[in-house]
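K.L.:
When you get a sec, could you give me coordinates for this:
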Amino acid sequence: MNSACYLDWNATTPLRTEARAAMIDAMDVVGNPSSVHAPGRAAKALLERARAQVAAALGAEGQDVIFTSGATEAAALVLAGQGYHCAGVEHDAVRSWCVEDLAVDRAGRITIADPGRACVQLANSETGVIQDLPEGLAVSDLTQGFGKMPFAFNWLGLTAGIVSAHKLGGPKGIGALIVKRGTDIAAQLKGGGQEMGRRAGTENLIGIAGFGAAAQAASRDLEAGIWENVEKLRSVLENAIADRAKDTIFVGNESRRLPNTSCFITPGWKGETQVMQMDLGGFAVSAGSACSSGKVRASHALQAMGFDAEAGACALRVSLGPDTRQEDVMRFAEHWLKCEGKHRARRG
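P.N.:
You can find the predicted model right below:
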């Protein structure tokens, strides 16, 4: 990472040391996992070890894991053409394939009438709001919750779950679809029959190795209580801002949230302006989902929660990580409050 104070962990995470080491080792594995000779078997063993690591971290079984190029492909693999229903707070990778008609309240909680025909996120990338997933839910986007909160795929009662490596310290460009045993998944990429015939194409062995190592390390950190410390830092941040910026609204703070995520709206102060001012101060934050950054449009998630376009355009997301220190949080709060004071003075 560069010298900027990185506070945008929901967009992507720094590559874990364990993932980097696993990827470097995988570069020396010559064989194709589909080959039956010794080098091929060595590659296959590496592939299956990583599959087992991801499955264990998710509370699933190895044969339930289908490796993909990322969460976006995993969403398309399970959702395309199925007519599932979703809410407006979902990621665009989900909304693109679903009927968007599930209601959301001001706290970010989704009303689910027919779980068997719905795709509902475990946690929102912008607000951090965690959903109580009902028994029998068809599909869940587990991407933001994976590694930050305890859950087990086998206990959730899902038909399928969507995950990504780079949200928990793995490499970009690799993800997975987790499926309940016996679920039929029609391959969209057809060819050599890899991934048990559900996703053709020679596997990205280097990325998969990094994913497995990152998932294992993330699971270890979760058990060690790392994210409880992060949640304390989030409270320090929000309390510092709330004490002096009385007009600022903390989105979803009445709901259960991811331990690292704070989304707040300061009326009249554009989120994109805040991002630039924070960047000039040496802090990397976001005005919303990374997949939407750079586009001048209101957050669909905040609109679905009942915030108007003007309010949504004034949102800032700060997402912390295990490497975030209290001094980072306090320096950010002081810089943000200094800029907020200038903004207030200009408005009169």
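K.L.:
When you work out contacts or count neighbours from here on, use the C-alpha atoms and nothing else.
P.N.:
Noted.
K.L.:
From one end of stretch 174-184 to the other, what's the distance?
P.N.:
22 Å (C-alpha to C-alpha, to the nearest Å).
K.L.:
and it, which residues are buried?
P.N.:
For stretch 174-184, a neighbour-count test (16 or more other C-alpha atoms under 10 Å) marks I174, G175, A176, L177, I178, V179, K180 as buried.
K.L.:
and what of stretch 5-22?
P.N.:
5-16, 18-20, 22.
K.L.:
quick one, strands of this protein?
P.N.:
Assigned by DSSP state E, the strands in the chain fall at 5-6, 65-68, 85-87, 99-102, 139-141, 160-164, 175-179, 249-250, 261-265, 283-284, 315-319.
K.L.:
this one as well, want them side by side:
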Amino acid sequence: MERIYADNAGTTPMAAEVIETMTEMMKNVFGNASAVSSFGREARRVLDESRHVIAESINAKSDNEIVFTSGGTESDNTAIMQTAFLRRNEGRHIITTAIEHEAVLKPMAFLESQGYEVTYLSVDENGIIDLNELKDALRDDTILVSVMMGNNEVGSRQPIHEIGEIVSESNAWFHTDCVQAYGILDVDVQKDKIDLLSTSAHKLNGPKFLGFLYEREGLNLKAYLRGGDQELKRRAGTENVPAIAGFAKAVELASADKKELREKFQNLKKKLVEGLEHQGIDFEINGLHDGSELPQIVSLWFKGCQSDALLTNLDLNGIAASAGSACTAGSLEPSHVLTAMYGKDSPKVSESLRFSFGRYNTEEEVERIIEVLSKTIKRIKKGR
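P.N.:
As a prediction, this is how the structure comes out:
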């Protein structure tokens, strides 16, 4: 049976070039980058070169603004928690949105339990915040604004440049969870006045358990993990040099054909939507589908069909999709993103699927998805 992977927002398969780079490094560059021997110096050179590639990809001012972490969760947690602790004497008010990833929402909930006040901005039916609501929420004691660049469930893109302009005129720092957008969108931390930015390598065909936190020069966050003096004393733990080299290779690949990939993803989404329409399937798109959203993600409401039944049938036919974030897929809780957009009583919350495309998806795979999904939905509705 042909297997089709259409859940790239959950994770992506590693690129062959990344695997080749990492394999070469694991064989030949195994020294500790903190050691003074020739083995350590060789590892340090690879580490520094990789950091430079990544810093350039977001227009960081200095390579030293890049701190390697274990992934998006650690990067988000570090940005939020360490900002809160460092600036607690300046204020204890933080602003975020109702549709952030759990890696942002759960640290926020913890900080609330510690006496901090968190304002959760609402979103409209397209998953976009109201900039006037942000302006109204900012206070003298606001120390951090955390707004994701692109949503992992419905693909909505926030007006990051405008948010950066607004926050830069306040006392707050601006953090963005860029996990879904990095490698897909053009990111410029200088232009958008971003102070802190989080990413994860496995979302762009790189290795898992690796990411980075961009920390604007001068913020001076304290280390989240304590131990050795790695990463200029900002993140303890021996660096995984082979994986970091693989991450840099994934970034190079993404940078080389980013525009072409965006066009490919939009075409695959268009083919999926038009194919389902041709089959007479009763569905609606959640959020925007006008090119302003993340190009690789589409969330569809299949009216009258429960998400779990659709996912089970797709999986039995070798097709991987999702009902929401892979990090909460095992939970019985409804999608907090769709709930924020449409309300907890909306049938969209329990009748929607997310398809997310990647570098290796093809039009033939989309045709197969349309075929299996259409047959499944028609069979479900006929059985009533």
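K.L.:
Would you report the TM-score computed for these chains?
P.N.:
The TM-score (TM-score structural alignment, normalised by the length of the first structure) is 0.94; 345 aligned residues with a C-alpha RMSD of 1.8 Å.
K.L.:
that older thread, make CSV from the strands of the first structure and add distance to A56 of the first structure to it.
P.N.:
Shown next, in CSV, are the strands of the first structure (distance: least, C-alpha to C-alpha, whole Å):
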stretch, distance to A56 of the first structure
strand 5-6, 29
strand 65-68, 10
strand 85-87, 28
strand 99-102, 32
strand 139-141, 18
strand 160-164, 14
strand 175-179, 12
strand 249-250, 35
strand 261-265, 25
strand 283-284, 32
strand 315-319, 26
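K.L.:
Return the most buried member of those strands.
P.N.:
Using mean count of other C-alpha atoms under 10 Å, the stretch among the strands of the first structure with the greatest mean number of neighbours is strand 160-164 (a mean of 29).
K.L.:
who's in contact with that one?
P.N.:
70-71, 74-75, 78, 138-143, 146, 153, 174-180 (C-alpha atoms under 8 Å, 6 or more residues apart in numbering).
K.L.:
Over to stretch 54-73 of the second structure?
P.N.:
Under the criterion C-alpha under 8 Å, 6+ apart, residues 51-52, 75, 103-104, 177, 179, 186-190, 198-201, 208-217, 231, 234-235, 239, 248, 251, 255 lie in contact with stretch 54-73 of the second structure.
K.L.:
if you set the cut-off to 7 Å instead, what comes out?
P.N.:
51-52, 75, 103, 179, 187-190, 198-201, 209-217, 231, 248, 251 (C-alpha atoms under 7 Å, 6 or more residues apart in numbering).
K.L.:
buried stuff in that stretch?
P.N.:
Within stretch 54-73 of the second structure, the residues that qualify as buried are 54-55, 57-58, 60, 63-73, counting by 16+ other C-alpha under 10 Å.
K.L.:
now do stretch 299-308 of the second structure
P.N.:
For stretch 299-308 of the second structure, a neighbour-count test (16+ other C-alpha under 10 Å) marks S299, L300, W301, F302, K303, G304, C305, Q306, S307 as buried.
K.L.:
And these, which is closest to R354 of the second structure?
P.N.:
S299 (4.3 Å; C-alpha to C-alpha).
K.L.:
What's the closest one aligned with over in the first structure?
P.N.:
Matched by TM-score structural alignment, S299 of the second structure corresponds to C263 in the first structure.
K.L.:
how about the helices of the stretch 1-150 of the first structure, start to end?
P.N.:
Taking DSSP state H, counting those that start in this stretch to define them, one finds helices in the stretch 1-150 of the first structure at 17-26, 38-58, 71-79, 92-95.
K.L.:
want to throw these into TSV with distance to A186 of the first structure?
P.N.:
Formatted as TSV, the helices of the stretch 1-150 of the first structure follow (distance: least, C-alpha to C-alpha, whole Å):
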stretch	distance to A186 of the first structure
helix 17-26	29
helix 38-58	20
helix 71-79	8
helix 92-95	17
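K.L.:
Please identify the deepest-packed of those.
P.N.:
The most buried one of the helices of the stretch 1-150 of the first structure (mean count of other C-alpha under 10 Å) is helix 71-79, showing a mean of 24.
K.L.:
what's the mean deviation for that helix versus the second structure?
P.N.:
In the superposition with the second structure, the average deviation recorded for helix 71-79 of the first structure is 0.6 Å (mean C-alpha distance after the TM-score superposition for the first structure).
K.L.:
Contact partners for the match of S299 of the second structure?
P.N.:
Neighbour list for C263 of the first structure: E126, T127, F250, V251, A315, L316, R317, V318 [criterion: C-alpha under 7 Å, 6+ apart].
K.L.:
To which residue of the second structure is the last one aligned?
P.N.:
Spelled out, that is V318 of the first structure. Checking TM-score structural alignment: V318 of the first structure goes with F355.
K.L.:
Next one: its match from H336 of the second structure, what distance?
P.N.:
18 Å.
K.L.:
Ok, K208 of the second structure next?
P.N.:
From K208 of the second structure to H336 of the second structure the distance is 25 Å (C-alpha to C-alpha).
K.L.:
cool, E252 of the second structure as well?
P.N.:
34 Å.
K.L.:
got it, and V18 of the second structure?
P.N.:
34 Å.
K.L.:
Report the contact partners of M149 of the second structure.
P.N.:
M149 of the second structure sits next to R157, Q158, I160, T176, D177, C178, A181 when contact means C-alpha under 7 Å, 6+ apart.
K.L.:
go with 10 Å
P.N.:
Contacts for M149 of the second structure were tallied using C-alpha atoms under 10 Å, 6 or more residues apart in numbering; they are 100, 155-161, 175-182, 185, 187, 197-198, 294.
K.L.:
same thing with S350 of the second structure?
P.N.:
Going by C-alpha under 10 Å, 6+ apart, the list of residues near S350 of the second structure reads 301-308, 323, 333-335, 338-339, 344.
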